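> below are the sequence and a predicted model; questions follow.
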Amino acid sequence: MKDKKEVSGVEYNEKLLEVRGLKKYFEKHKGIFRKKVEHVKAVDDVSFFINKKETFGLVGESGCGKSTTGRTIIRLYKPTSGKILYDGEDIGKLDEKDLMPYRKKIQMIFQDPYASLNTRMTVADIIGEPMEIHNIASGKEKEERIIELLNLVGLSKIHASRYPHEFSGGQRQRIGIARALSVNPEFIICDEPISALDVSIQAQVVNMLEDLQESFGLTYLFIAHDLSMVRHISDRIGVMYLGSLVEVADRNELYDNPIHPYTKALLSSIPIPDPELAEKTERIILEGDVPSPINPPSGCKFRTRCKYKSDICKETVPKLIDVGNKHYVACHLLQN
């Protein structure tokens, strides 16, 4: 695979998206009459920003809230609280009518290429439908644009009349990418776009996403659990645990100098192809299970699995602080 280009310093006026104190709680009803309400705190006070033409990687264990974060940003879920600023406009509070212009600017590539495509529609219909909804193209112009998009993602004109079940997983994901590109978006949320694909296909899809970013000046939120792939494609990376961000840094800074105990454990799980080097590398095994998002621990959510915990970890929620080199960590070890 190609190596991701380095990006220079961060300036405020380069920001395309800024998330401030984002929360997404899901209600869960209990009891015979289902009157008791519990809240699943899927996303709990998350803040970060993404610069224009940048790729921000979001990683963490399954169930940590990274996909919910992406779906809330694109407003598939209505946020419980917090702000989602897109070019300075808080889109978290807009109704469906006012959201329409942003539906065009922000698109999503879904994790499952089998479930994200309508099996009763042809490829041409799947790619062409967003163009009609947003009044971008119709008739012959739409047909030409569909063929152009198919060629762009490595397919051809002959595929336009076929149905999703006639394609492999990698080809279906290419169709999903073509659909996302059909409305000329600025920002694409990639929700684990390669996790359901064969390893041999994953690199092809990632390289294609990088080529498209360079050609069209796209901005990505890249959500994944493949830590080596996230390092390859991302400019900056945020690490999530139980609905909250615990560390944010430039990709090389994060991988070369992880600070939070959870990040260290996460990175130690990356397979090393060299057997001799793998034997010398310390594996950090976390004890216990991930707590329930319905009733998360007080204070630091990671304290139930952290060997460095102290009394303050139980009492106070750690805040993300800058430890230098634009490296942000939420840990009381650094704040005492």
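Cool, got the structure.
> going by C-alpha atoms from here, please, whenever you check contacts or count neighbours.
OK.
> next, the contact list for Phe222, please.
Thr55, Phe56, Gly57, Leu58, Ile189, Cys190, Asp191, Glu192, Val230, Ser234 (Cα atoms under 8 Å, 6 or more residues apart in numbering).
> which residues in the stretch 201-336 of the chain form helices?
For the stretch 201-336 of the chain, applying DSSP state H, counting those that start in this stretch gives helices covering 227-233, 251-256, 261-268, 275-280, 311-315.
> at which residues are the strands of the stretch 51-200 of the chain located?
With strands called from DSSP state E, counting those that start in this stretch, the stretch 51-200 of the chain shows them at 55-59, 81-86, 89-90, 106-109, 187-191.
> got another, please set it beside the one above:
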Amino acid sequence: MRAFVLSATDTPPEVVETPMPEPKAGEIRLKIRACGLNFADLLMARGEYQERPALPFTMGMEVAGVIDALGEGVMGFAPGQRVAAFAGRGGLAEYGCFPAHSCLPIPDAMPFEHAAGFMVAYGTSHVALAHRARLTEGETLLVLGAAGGVGLTAVEIGAQLGARVVAVARGAEKLAVAKAAGALVLIDSESADLKAEFKALGGVDVVYDAVGEPAASAALRALRPEGRFVVIGFAGGEIPKFPANILLVKNIDVIGLYWGGYAVFKPQVITESLGQLMAMYAKGQLHPHVSHALPLEETAQGMELMRSRKSTGKVVITMPE
């Protein structure tokens, strides 16, 4: 079978022929139909992600496909069933084996391209906003990087939770995508004076930051007393340094959110969140945005689209039936 494999962090990953994997006890084997790309994949390819699998390994953090085989002891799943899985790696291949506990049945009406990009992006934003930031109806949510893979889901979920959503993104095209997802206020990060624009908002209650500096510092100062600043990632490349005096004087919370970490220390948070998200999708309340769907041999191009910020929403790699 073909797989997108990273052999060394000083050479780019590539599509190679590898043996068909066999499911171990507690695992299922998927005939993979789609794999969502994430910014973490870019970091992992450079050896800069917080999790560093032993080399060589097949990349791809989240997948969707059809169960092909069951390992010993697996209950509750059956061959032919459509599922999504989050396992951190192994998704950019024609077949993959994943722990059964990391798999989630998907509705028949959910396309594989939606399912493959659903768990990480929507899961991150839902846990960040509903569980960590405690966003409530009527509050103002400021989303940095609002047209990106996770940022766009934060716009959509924030709007569903009844917040006034302010979207910050680069250029009119990306802002139009954020507006379609539910943003009420649009700010162009490329041309605007962010400090002045944020001040003109009259205060915000929650900041969702997947970008980092320089926007992070301006957003922090826009928070109202008892505001919450949620740290998602640093796609802009510069990690913020929060001035403790501002946190103290305004009683501000800075909250970290690493969605994958919950799978280790509190998995019920992810399970409950994904259940709620699947119900929202089934009701037509969520509309995943896939800007590019590419074949496996164009995975490197898909990663470059993310790196150069030429994509919106998700980039998904698809496999043949």
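Yes, it's here. Note that the coordinates shown come from a computational prediction; the quantities given were computed from them, not determined experimentally.
> TM-score for the pair, please.
Taking TM-score structural alignment, normalised by the length of structure 2 as the basis, the two superposed chains have a TM-score of 0.26; 139 aligned residues with a Cα RMSD of 6.4 Å.
> related to what we said a few turns ago, which of the strands of the stretch 51-200 of structure 1 sits most buried?
strand 55-59 (a mean of 27; mean count of other Cα atoms under 10 Å).
> hmm, back to that, got the strands of the stretch 51-200 of structure 1 as TSV, with distance to Thr68 of structure 1 columns?
Formatted as TSV, the strands of the stretch 51-200 of structure 1 follow (distance: least, Cα to Cα, whole Å):
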stretch	distance to Thr68 of structure 1
strand 55-59	11
strand 81-86	14
strand 89-90	18
strand 106-109	13
strand 187-191	10
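> so which of the ones you listed is nearest Ser244 of structure 1?
Smallest distance to Ser244 of structure 1 across these (Cα to Cα): 11.2 Å, for strand 55-59.
> who are the packing partners of that closest one?
Other helices and strands packing on strand 55-59 of structure 1, by 3 or more Cα pairs under 8 Å, 6 or more residues apart in numbering; DSSP states H and E, are strand 219-223, helix 227-233, strand 236-241.
> show me what the second one is packed up against.
Under the contact criterion of 3+ Cα pairs under 8 Å, 6+ apart, helix 227-233 of structure 1 touches strand 55-59, helix 251-256.
> one more: the last one?
With contacts defined as 3+ Cα pairs under 8 Å, 6+ apart, the secondary structure elements packing on strand 236-241 of structure 1 are strand 55-59, strand 244-250, helix 251-256.
> the same query, at a cut-off of 7 Å, please.
strand 55-59, strand 244-250 (3 or more Cα pairs under 7 Å, 6 or more residues apart in numbering; DSSP states H and E).
> thinking again about what came up before, between the contacts of Phe222 of structure 1, which is nearest Asp90 of structure 1?
Nearest to Asp90 of structure 1 among those, with distances taken as Cα to Cα, is Ile189, at 17.6 Å.
> contact partners for the closest one?
Listed by Cα atoms under 7 Å, 6 or more residues apart in numbering, the contact set of Ile189 of structure 1 reads Gly70, Gln107, Met108, Ile109, Tyr220, Leu221, Phe222.
> picking that back up, adding distance to Asp256 of structure 1, write the contacts of Phe222 of structure 1 out as TSV.
Formatted as TSV, the contacts of Phe222 of structure 1 follow (distance: Cα to Cα, whole Å):
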residue	distance to Asp256 of structure 1
Thr55	19
Phe56	17
Gly57	16
Leu58	17
Ile189	26
Cys190	25
Asp191	25
Glu192	24
Val230	14
Ser234	14
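> out of those, who's nearest Asn151 of structure 1?
For those, the nearest to Asn151 of structure 1 is Cys190 (20.5 Å; Cα to Cα).
> list the contacts of the closest one.
Contacts of Cys190 of structure 1 (Cα under 7 Å, 6+ apart): Met108, Ile109, Phe110, Tyr220, Leu221, Phe222, Ile223.
> what's the farthest-apart pair in these?
Distances among these were taken as Cα to Cα; the most separated pair is Phe110 and Tyr220, at 13.1 Å.
> neighbour-wise, which of those two wins?
For Phe110 of structure 1 and Tyr220, the more surrounded residue by other Cα atoms under 10 Å is Tyr220, and the numbers stand at 28 against 22.
> would you mind measuring from that one to Leu85 of structure 1?
Applying Cα to Cα, to the nearest Å, the value for Tyr220 of structure 1 to Leu85 of structure 1 is 15 Å.
> now do Ser268 of structure 1
From Ser268 of structure 1 across to Leu85 of structure 1, the span is 34 Å (Cα to Cα).
> give me the nearest residue to Phe86 of structure 2, chain neighbours excluded.
Using Cα to Cα, 6 or more residues apart in numbering and skipping the chain neighbours, the partner closest in space to Phe86 of structure 2 is Glu62 (4.6 Å).
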